[in-house]
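Enquirer: coordinates for the following, if possible.
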Amino acid sequence: ISTLHFIILMVFGNAIGLNFFRLTDKGVMFVFFFVYMNTQIGMAFFLSSVFQNTRTVVAFGFIFVFASSLMSSFLVGPLVDQDSKAVIWLELVPPFALFRGLYEISNYSFKGAYQKTEGLTWSKFSDDGNGMTEVFIILLVEFPLFMALGWYLEQVLGQVGTRRHWLFCLGGRPRQDNTKVDETEHTSLNMEQEDVREEYERVQNMGNSDSHSIVLHGLKKVYPPQGGQPAKVACRSLTLAIEKGECFGLLGPNGAGKSTSINMMVGFMTPTSGHAIIEGHNILTEMNRIYPMMGVCPQHDLLWELMTGREHLLFYGRLKNLKGQELQCAADDALKSVNLYRNKVGDKKVKTYSGGMKRRLSVAISFIGSPRVVYLDEPSTGMDPASRRNLWNVIKQGKEGRAIILTTHSMEEAEVLCDRLGIFVDGGLQCVGDPKGLTSRYGGYLVFTITTGPDHSQAAHDAVMRLCPEAKKTYSLSGTQKYEMPTSSISVADVFSGMQSLRSQIQVQDWGVANASLEEVFIKIAKKKTAAEYM
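Expert: Now for the predicted structure:
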């Protein structure tokens, strides 16, 4: 775009007869501005790696260019007239080099107009006092230099992704956390539930295992103090192993640390301590090898509004080394799998998609290129029931031969898709196991509901307490009462027998008994953890 603007400027300058454009060799003019614009692009990359905030970069860039351009008129001209060598040092700053070039072009244009000759040409670069050669050399060297410096600083100081050692070009590696779990964390770990401790011991004794795609060793993330607030532990020493062909679900309330854990695994964040092994590669030192073998559906859609769904898939497919017919077929299959193929929906711009359609496209992107590991962060958000069911089928079919980590707020989705679950509360794993095992282990009670007329509520309550003295009332409203009955004290048969007797005594409008659901187990564990923190 900048080149196009300059060409238009050259054409306009020649059209109105400005000597600056008319007398100067068009090749000299074009190459000079083209090289300078590329140097400015390189400098922009360099500045963006130094500053964290985009607005700060833009503001600093404008102020720097404006101030240096203003100073150039006071410094460069007098130094050139004095034939001072100090001008070369000034030209190392791109705006000063630009001014020197404009100074030379203007002088030759002025002389050309006065002497009725041409202005600056390539042959005049060798004239005494002509500084265009040194300006060209400086700008040509600075462009790749700025680009290289920007790339290097982004690798070692970047705010997004895993930072590399400052000598990574020479094989330097960041210091790793040799202690898998520190003393305080180990002490608290021993107080956790048995299944969490067993998972920890399994990972510690695992060694190198080809059957596990994801192995997390004490993964921890602490956000530093900010705005007067203390440091926040977002992930507390997560230790976990996930096999090929397994879908592992991370459940937890908002702010529990689920997305933070995934962001560390995919390289968006650097762990404070601990590490993860993904398909045999360490996230601290080998993320470049991990990227091609993973697929990610982030919590919030990262899509380009002006691109079509198919263009997104083709773009990400190329990143996974798909080419030609294989790439086209992969894009078609991905669109078909998420119901975006019919009526050429996949060929429409993303800005026309609904929230659910964008979510389906994000899931399709995560599976293209046959990744070995897939991270799905709340993939069904915003979908209608039919689309959600179809998405579940896609995930079930895609599970074969790869490991999947799924975060969700839907207990039904977790039970349908996940082979194992982990409940995350306040950055820590509170329990881990298969859905049925967790329900039976952490439920341990029957959920009994009875509805009577308001006049019989007390009688119904008394009857329930006689039937199961350990019963705990959890809900009561307008004659409907709900109880938790420990399975160690009563069986389903006992409940049926007791209800037959009770129905002959009072008017029972409705009643029911069921095992504890996964949702109830989740709420119970979350409340228990929260209550323990305030004790």
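
Enquirer: all contacts plus neighbour counts: C-alpha atoms, from now on.
Expert: Noted.

Enquirer: can you count the residues close to residue 439?
Expert: Each residue near residue 439 was counted by other Cα atoms under 10 Å, and the total is 20.

Enquirer: could you tell me how many residues sit around the nearest residue to it once chain neighbours are set aside?
Expert: The shortest distance from residue 439 to any residue other than its chain neighbours is 5.6 Å, reached at residue 518 (Cα to Cα, 6 or more residues apart in numbering). Residue neighbour count, defined by other Cα under 10 Å, stands at 21 for residue 518.

Enquirer: quick one: residue 518 and residue 409 touch, right?
Expert: No. The criterion here is Cα atoms under 8 Å, and residue 518 misses it with residue 409 at 11.5 Å.

Enquirer: helix, strand or coil for residue 370?
Expert: coil (DSSP: H, G, I helix; E, B strand; the rest coil).

Enquirer: look up the closest residue to it, ignoring the ones flanking it.
Expert: In space, and not counting its chain neighbours, residue 370 is closest to residue 293: 7.8 Å by Cα to Cα, 6+ apart.

Enquirer: how near is the one you found to residue 520?
Expert: Distance, residue 293 to residue 520, using Cα to Cα, to the nearest Å: 37 Å.

Enquirer: another for comparison:
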Amino acid sequence: AVDGMNITFYEGQITAFLGHNGAGKTTTMSILTGLFPPTSGTVLVGGLDIQTHMDSIRHRLGMCPQHNILFNHLTVAEHILFYSQLKGRSRDEAEQELETMLEDTGLTYKRNEEAQNLSGGMQRKLSVAIAFVGQAKVVVLDEPTSGVDPYSRRSIWDLLLKYRPGRTIILSTHHMDEADILGDRVAIISQGKLFCSGSPVFLKNSFGSGFYLTLVRKVRTTKMGRATVKVIHHHIPEAKLIESIGQELIYLLP
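Expert: All right, here's what the predicted structure looks like:
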């Protein structure tokens, strides 16, 4: 649930919603995109109220849900063409947008591949690309890098930074490094409430600072994990392991 949240998002900026699972990030985004009606209050997108002008808002809105919603037997190119024309683009405009999007996402060599045959990282890239088609000016991304490998994660970061100018981008994440790198503003949410919001520098100066050490292992073994911890703690005894996802380890350094 969302409890009395009041926040402003700005054009040309990425706002990162940071919070643990169940904090209310997805619910907030569902209200922003019109999936759930608010029980009280409202949302204005470009000055238009979601409760009275949702049809007009959808033409300028892009959404990447937390879980991929793709058509198994449509190719990468067919997905982008379909959603581009669904947003009102002509066939020629959609074709032009397709070529640009394939190049920017690195999916050119997968253009004729069915979605069901793509890797998890490729499927996530396609879902993010779909959110930007049709000249979307407000783009909402619910954990866009969830479940992807470190390389795909960083390529999605590059895409978001490239597409930031002229757009209002809102993304949710529970990765602190992701919020720090991408967010012009970071909004910390817990139990449906907005606890604080500001630039990463402001939040660090106000609530403490530190550094993140990210390691990517070639092979995941318990022995290697222990050796890594031993080396890090030998040099920095106060280092804390805060995330271990797949091959990636993230330590918080004082």
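
Enquirer: picking that back up, how about the contacts made by the residue nearest to residue 439 of structure 1?
Expert: Listed by Cα atoms under 8 Å, 6 or more residues apart in numbering, the contact partners of residue 518 of structure 1 are 411, 415, 435, 438-439.

Enquirer: swap in residue 63 of structure 2?
Expert: 33, 128, 130-132, 139-142.

Enquirer: got it, and residue 457 of structure 1?
Expert: When contacts are counted by Cα under 8 Å, 6+ apart, residue 457 of structure 1 touches 479-480.

Enquirer: let's go with 6 Å and repeat that
Expert: Residues in contact with residue 457 of structure 1 (Cα atoms under 6 Å, 6 or more residues apart in numbering) are residue 479.

Enquirer: on the three-state scheme, the residue nearest in space to the middle of structure 2 is what?
Expert: In structure 2, the residue lying closest to the centroid (Cα atoms, centre = their mean) is residue 144, at 3.4 Å. Remark: residue 144 of structure 2 carries the secondary structure label coil [criterion: three-state DSSP].

Enquirer: distance of the aligned partner of it in structure 1 from residue 114 of structure 1?
Expert: Across the two structures, residue 144 of structure 2 finds its equivalent in residue 379 of structure 1, going by TM-score structural alignment. When distance is defined by Cα to Cα, residue 379 of structure 1 is 72 Å away from residue 114 of structure 1.

Enquirer: the residue nearest to residue 370 of structure 1 pairs with which position in structure 2?
Expert: In structure 2, the residue equivalent to residue 293 of structure 1 is residue 60, according to TM-score structural alignment.

Enquirer: also residue 334 of structure 1?
Expert: Across the alignment, which pairs residues by TM-score structural alignment, residue 334 of structure 1 is matched by residue 101 of structure 2.

Enquirer: what's the neighbour count on that match?
Expert: Under the neighbour criterion other Cα under 10 Å, residue 101 of structure 2 is assigned a count of 21.

Enquirer: what about it, distance to residue 30 of structure 2?
Expert: Spatial separation of residue 101 of structure 2 from residue 30 of structure 2 under the definition Cα to Cα is 25 Å.

Enquirer: where does residue 430 of structure 1 sit: helix, strand or coil?
Expert: strand.

Enquirer: re the thing from before, look up how far residue 193 of structure 2 lies from the residue nearest to the centre of structure 2.
Expert: Using Cα to Cα, which is the criterion applied here, residue 144 of structure 2 is 22 Å from residue 193 of structure 2.

Enquirer: again, but for residue 2 of structure 2
Expert: When distance is defined by Cα to Cα, residue 2 of structure 2 is 6 Å away from residue 193 of structure 2.

Enquirer: identify the residues contacting the residue of structure 1 positioned farthest from its centre.
Expert: Checked against the mean C-alpha position of structure 1, the extreme residue using Cα atoms, centre = their mean is residue 115, at a distance of 64.0 Å. Neighbouring residues of residue 115 of structure 1 by Cα under 6 Å, 6+ apart: there are none.

Enquirer: at which residues are the strands of structure 1 located?
Expert: 212-223, 232-243, 247-251, 273-278, 281-282, 294-297, 373-377, 403-407, 420-425, 428-433, 445-452, 472-477, 480-486, 508-515 (DSSP state E).

Enquirer: next, the buried residues of stretch 95-113 of structure 1.
Expert: Under the neighbour-count criterion of 16 or more other Cα atoms under 10 Å, stretch 95-113 of structure 1 has 95-106, 108-112 buried.

Enquirer: sorry, that was for stretch 252-262 of structure 1
Expert: For stretch 252-262 of structure 1, burial by neighbour count (16+ other Cα under 10 Å) applies to 252-253, 256-262.

Enquirer: what does that stretch rub up against?
Expert: Surrounding stretch 252-262 of structure 1, the residues in contact under the criterion Cα under 6 Å, 6+ apart are 234-235, 423-427.

Enquirer: in structure 2, what stretch matches it?
Expert: For stretch 252-262 of structure 1, the matching stretch in structure 2 spans residues 19-29, with TM-score structural alignment as the criterion.

Enquirer: just give me how far the matching stretch sits from the chain centre.
Expert: Distance of stretch 19-29 of structure 2 from its chain centroid, counting by Cα atoms, centre = their mean, to the nearest Å, is 13 Å.

Enquirer: got a list of what the aligned residue in structure 1 for residue 9 of structure 2 touches?
Expert: Matched by TM-score structural alignment, residue 9 of structure 2 corresponds to residue 242 in structure 1. When contacts are counted by Cα under 6 Å, 6+ apart, residue 242 of structure 1 is found next to 212, 214.

Enquirer: picking up where we left off before, can you count the residues close to the residue nearest to residue 370 of structure 1?
Expert: For residue 293 of structure 1, the neighbour count with other Cα under 10 Å is 16.

Enquirer: alright, I will stop here.
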